[in-house]
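K.L.:
Predicted model and sequence follow; I will ask about them next.
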Amino acid sequence: MYIYNWPAEKENDTGVVQQVEVCKVQGPGISGYSQNVKDVGFYLNKCMDRAQQVIPEEQHQKTPVYLGATAGMRLLRLESSDLADRVLAAVRQSLTSYPFDFQGARIITGQEEGAYGWITINYLLGKFNQNISWLRFLPRREGPQETSGALDLGGASTQITFVPLNEQIESQDNSLHFRLYGKNYDVYTHSFLCYGKDQALRLKLVSNIQDAENEVLNEPCFHPGYKRVVNISELFNTPCIKEDEKSLKFRKLVVMGTGNYSACRQSIQKIFNTTYCPYSRCSFNGVFLPPLQGDFGAFSAFYFVMDFLNLTEPGSSLEKMITKIQNFCSEPWDELKTQFHNIKEKYLSEYCFSGTYILTLLRLGYGFSEDNWKDIQFMGKISGSDAGWTLGYMLNLTNMIPAEQPLYPPLSHSTYVFLMVLFSLVLAGVFFIGWLIFRKPSCLQKGTV
């Protein structure tokens, strides 16, 4: 849960939004309560109680509350729209019990999620700011907008969004148009459902066990000495797995770690289909992707994983990252548990896979290379606010970003040139008169002692 505030006075016709509180909700995402929806209220109570403490009581009734659900709920809706509706109804019932101005709970699309993340990081980086007021009178020069691209990674989906340079977006499903602060932005965006890090791990495991003859799977994406028993029914319990792949002879899978980065990367590559492309160029699975342009902010799980691996320093080379993850994956599980005893084993055990998956997604999936790797910045916060889609979502819903520049149109070029010439002549005249006033004629200086 994120709490934002902004002053009543506006700057550049929009409020300067600041994040004042973050509350991490305990438990799984709301989609995890589909079989027990009555617990959703208890799950949200702690953070909503915290909101009552942080927000002044006199502002409770006029403080809007929004809930946006992402890929976990998109998957649940694919599985059962009735279950998804029940979860959202329980969320609404819980949030309306608080003295805030509840504005609704809904499942946002993958395209929206990508767009809101792009709005967030560019807003926080100050790339939407209008010029100071007197510059509005100058003729505006059109040109490419220097915005940052956005790379978002969650548990169930991943998004890429950026403004291509002089490139037509061949797929209209991937095209968005914004007019922000008087400037036009034609944005490319795509959300890959089932390619968040948690669902991608399922896809990879299922891909590896299709040819398995017994229930033991030697898994290179887990550390040497690691062992995990997985129920096959739980592994297949997702719309991301095709029905024809949901049949095995055994009910349990014993995962044995071998800790081999190269083998892990090769096994991850199997879940990306790069052989089919109906456009001039694609990312994977036949999805159009224009040439990458500008710098990119990588946030959410991109940042959390790389931060754990100490790989968020700007300018880190691709080679350095590969070496670091390769060494990490080869560390024995017992030694790793001792070193990071304060981290839950489930999370700790998956950092090798997640780090390898991120490099594979960025390189094979999106086409980043050693040449433009420096353009990626892994970011957790910008100016005290978390990088992510939530701020962009709130800005959009509260109409804090204007659709048009509301004030005066610029002057024409000819009028501007005339005024500048006139101003120059007046300024020259003022200097000449001043020179005459302060310089005494030579005839008055003869009798001076």
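P.N.:
On my side now, so go ahead. Everything numeric here is computed off the predicted structure, so don't read it as measured data. Numbers count the residues shown, from 1 in each chain.

K.L.:
C-alpha from now on. contacts and neighbour counts both.
P.N.:
OK.

K.L.:
Looking at this structure, which strand is longest?
P.N.:
Counting by DSSP state E, the longest strand found in the chain is strand 183-193.

K.L.:
Distance of M420 relative to Y408?
P.N.:
Distance, M420 to Y408, by C-alpha to C-alpha, to the nearest Å: 19 Å.

K.L.:
in the longest strand of the chain, what's buried?
P.N.:
Across strand 183-193, burial judged by 16 or more other C-alpha atoms under 10 Å covers K183, Y185, D186, V187, Y188, T189, H190, S191, F192, L193.

K.L.:
show me what contacts the last one?
P.N.:
So the one you mean is L193. For L193, the contact set (C-alpha atoms under 8 Å, 6 or more residues apart in numbering) comprises A71, G110, A156, S157, T158.

K.L.:
correct me, but the last one touches G196?
P.N.:
Going back to what we said before, that points to T158. Yes - counting by C-alpha atoms under 8 Å, T158 touches G196, with 5.2 Å between them.

K.L.:
returning to that earlier point: got JSON lines for the buried residues of strand 183-193, with distance to F250 too?
P.N.:
Output for the buried residues of strand 183-193, formatted as JSON lines (distance: C-alpha to C-alpha, whole Å):
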{"residue": "K183", "distance to F250": "59"}
{"residue": "Y185", "distance to F250": "53"}
{"residue": "D186", "distance to F250": "50"}
{"residue": "V187", "distance to F250": "47"}
{"residue": "Y188", "distance to F250": "44"}
{"residue": "T189", "distance to F250": "41"}
{"residue": "H190", "distance to F250": "37"}
{"residue": "S191", "distance to F250": "34"}
{"residue": "F192", "distance to F250": "30"}
{"residue": "L193", "distance to F250": "28"}
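
K.L.:
Below is an additional structure, to be compared with the one above:
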Amino acid sequence: PPPLSEMKEKNPWHTPATIIITVIFVIAIVALVTVAVLQNKPLPPKYKYGIVLDAGSSHTALYIYEWPAEKDNNTGRVEQTHSCKVKGPGISSYASSPLKAGESLKVCLQEAEQWVPNKRHQETPLYLGATAGMRLLNMENSLASDQVFQAVAATLQKSPFSFQGARILSGQEEGAYGWVTVNYLDDRLTQVCGLETTGALDLGGASTQISFVSSSYDGSESPSNSVSFRLYGNNYNLYTHSFLCYGKDQVLRLALAHLSQSGQSTVEDPCFHPNFTESKNYSVLYDSPCVSDRKPHGAPVAFTHKGTGNFSLCQQVLKNVFNFSHCPYSQCSFNGVFQPDLQGTFGAFSAYYFVMNFLNLTDTAIPLETVKEKLATYCSTPWPQITQQHKDVKLKYLAEYCFSGTYILTLLTEGYNFNSDSYSNIRFIKKIKGSDAGWTLGYMLNLTNMIPAEAPDTPPLPYAGYVSIVTIIALVLVIIFALCLYRFWPRCPKQPQII
């Protein structure tokens, strides 16, 4: 037999080239596995943030939003992560001491610093939008309004965030952004064409908004109520209107102004519970642009506000704050304002929700007539009994729930023309998927261009197709590699038999 050394030399597994190829092959396999593991290792998510301050007529609230940083190109879902209610009244209440308006925001801004990571502070946009309270102050005293904004801006500029400005939103903007928020959170603004949107009903302290898409409205009649959007490749023609002075706090003034026109010392009010009494100042009641021109001459300094608790009579009083006598269009809501036919479902938020939730009337299964009956029973309940049942509620808010509930029903049915059938299409909502319903999210989405006008680009191949093609190519390469090995790999000679 040949010597052992000769056999080793003839064995192809012992040639230097083969050993080198084998080592390279093993290294390549190890590298491939390592890259695959590292590539598919879950990474900690990175987020971007945005902050919006809602400066309403009765209070200010701060909202923090976040979205995936790697999906900044209009595809990452924006979610609310935190909210902070500013202590004290709305910034419009600081007209006589504007510096306090800025001071009031500091606690919530400090909270925001804790919620937004330090490394994201400087790139986080900060917005402040003021609504009807500041609209009224601007009408009444534009200088005071400017001073309040200067004080607020000075405080916000000192924050570590990227302050983008503070301004008054128009009523149309407030209504439109509220509609965007509700439909964005409800996944109604998608690339699917023809998906029916949800209408938005917003009720604040000084104004109320209604916004919805109606197939019967193309914007030609009353163009001032038309807002057009192109979102995710779909066109939306939105009807929206904001009624200044028709938020619940200002309507209370309008109703009391109607009842106190003769300047009497006692005003009996069916919108407040029996046995409710409170002394009110005439000057304070009429200290608003919504009612200032109605103050009776020769009235005493104060009057006694006395409740009688009658739902039907309260509705009659509230109907007097609407004007149904004049309509220059084919159809109107009230005060000569055009409104197309109601269509689809509606989300009612802000004061709509808080009032109806307190009254346990948010269930859409409750018929309209039953809602009226329950409210009538509640309003007729004596005031001492109400205070005993709700000891944890502030008396100021508690006293107004009968009025507010009756106003909401009157506004929806008499004002906006909801009937016993369409009333069931209203959902009273506070939050949608963890985010507060309101205009703030829609406002930020618009200013940061988070919703594209056109549908985002998609890869040329679907994921499954891409994987299939890569797999086929890999198999072809393996087969070619195997053929090469078979063709060029040195064959072992036939071993001689040892006898």
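P.N.:
Yes, it's here. In this text the structure is predicted, and so the values were computed from the model without any measurement.

K.L.:
In structure 1, what sits opposite V107 of structure 2 in the alignment?
P.N.:
Mapped onto structure 1 by TM-score structural alignment, V107 of structure 2 lines up with K46.

K.L.:
helices and strands around the helix or strand that match falls within, which ones?
P.N.:
For K46 of structure 1, the host element (DSSP states H and E) is helix 40-54. Here helix 40-54 of structure 1 touches helix 81-95, going by 3 or more C-alpha pairs under 8 Å, 6 or more residues apart in numbering; DSSP states H and E.

K.L.:
Structure 1: which residue goes with P223 of structure 2?
P.N.:
Using TM-score structural alignment as the criterion, P223 of structure 2 maps onto Q172 of structure 1.

K.L.:
check contacts around its match.
P.N.:
Going by C-alpha under 8 Å, 6+ apart, Q172 of structure 1 touches no other residue.

K.L.:
which residues of structure 2 does stretch 104-123 of structure 1 align to?
P.N.:
Mapping stretch 104-123 of structure 1 onto structure 2 (TM-score structural alignment) gives residues 165-184.

K.L.:
With G68 of structure 1 as the reference, measure out to the equivalent of S288 of structure 2 over in structure 1.
P.N.:
Using TM-score structural alignment, the partner of S288 of structure 2 in structure 1 is T238. Here the criterion is C-alpha to C-alpha. By it, T238 of structure 1 lies 21 Å from G68 of structure 1.

K.L.:
Would you mind measuring from Q18 of structure 1 to E9 of structure 1?
P.N.:
Q18 of structure 1 is 14 Å from E9 of structure 1, by C-alpha to C-alpha.

K.L.:
more crowded one of those two?
P.N.:
Q18 (16 against 9; other C-alpha atoms under 10 Å).

K.L.:
Double-check the more buried one against T120; I have them as touching.
P.N.:
No - look at Q18 of structure 1 against T120 with C-alpha under 8 Å: they stay out of range, at 11.7 Å.

K.L.:
Please name the residues that touch C245 of structure 2.
P.N.:
C245 of structure 2 neighbours (C-alpha under 8 Å, 6+ apart): A206, S207, V251, C290.

K.L.:
what two of these are the furthest from one another?
P.N.:
Maximum pairwise distance in the contacts of C245 of structure 2, criterion C-alpha to C-alpha, is 10.7 Å, between S207 and C290.

K.L.:
what touches both of those two?
P.N.:
C245, Q250.

K.L.:
So for the two, which residue has more residues nearby?
P.N.:
More crowded of S207 of structure 2 and C290, by other C-alpha under 10 Å: S207, with 26 against 17.

K.L.:
Check the alignment and tell me where that one lands in structure 1.
P.N.:
In structure 1, the residue paired with S207 of structure 2 is S157, using TM-score structural alignment.

K.L.:
ok, that match to G259 of structure 1 distance?
P.N.:
For S157 of structure 1 relative to G259 of structure 1 (C-alpha to C-alpha), the value is 25 Å.

K.L.:
D375 of structure 1 too?
P.N.:
Between D375 of structure 1 and G259 of structure 1 the computed distance is 29 Å (C-alpha to C-alpha).

K.L.:
Among these two, which residue is more densely surrounded?
P.N.:
It is G259, of D375 of structure 1 and G259, that has more neighbours when counted by other C-alpha under 10 Å, with 27 against 19.

K.L.:
residues contacting that one?
P.N.:
E219, P220, C221, F222, H223, P224, C329, S330, E331.

K.L.:
Check G50 of structure 2 too.
P.N.:
Counted by C-alpha under 8 Å, 6+ apart, G50 of structure 2 has contacts I64, Y65, E66, T124, P125, L126, M444.

K.L.:
Just say helix, strand or coil for it.
P.N.:
Secondary structure, DSSP: H, G, I helix; E, B strand; the rest coil: G50 of structure 2 is strand.

K.L.:
just the one 4 residues further on next, same as before
P.N.:
Following three-state DSSP, the label given to D54 of structure 2 is strand.

K.L.:
Tell me how many other residues surround it.
P.N.:
Neighbour count for D54 of structure 2, taken as other C-alpha under 10 Å: 22.

K.L.:
how near is V40 of structure 1 to N218 of structure 1?
P.N.:
V40 of structure 1 is 38 Å from N218 of structure 1, by C-alpha to C-alpha.

K.L.:
which one of the two has more residues nearby?
P.N.:
Legend: neighbour count by other C-alpha under 10 Å for V40 of structure 1 and N218, higher for V40 (23 against 16).
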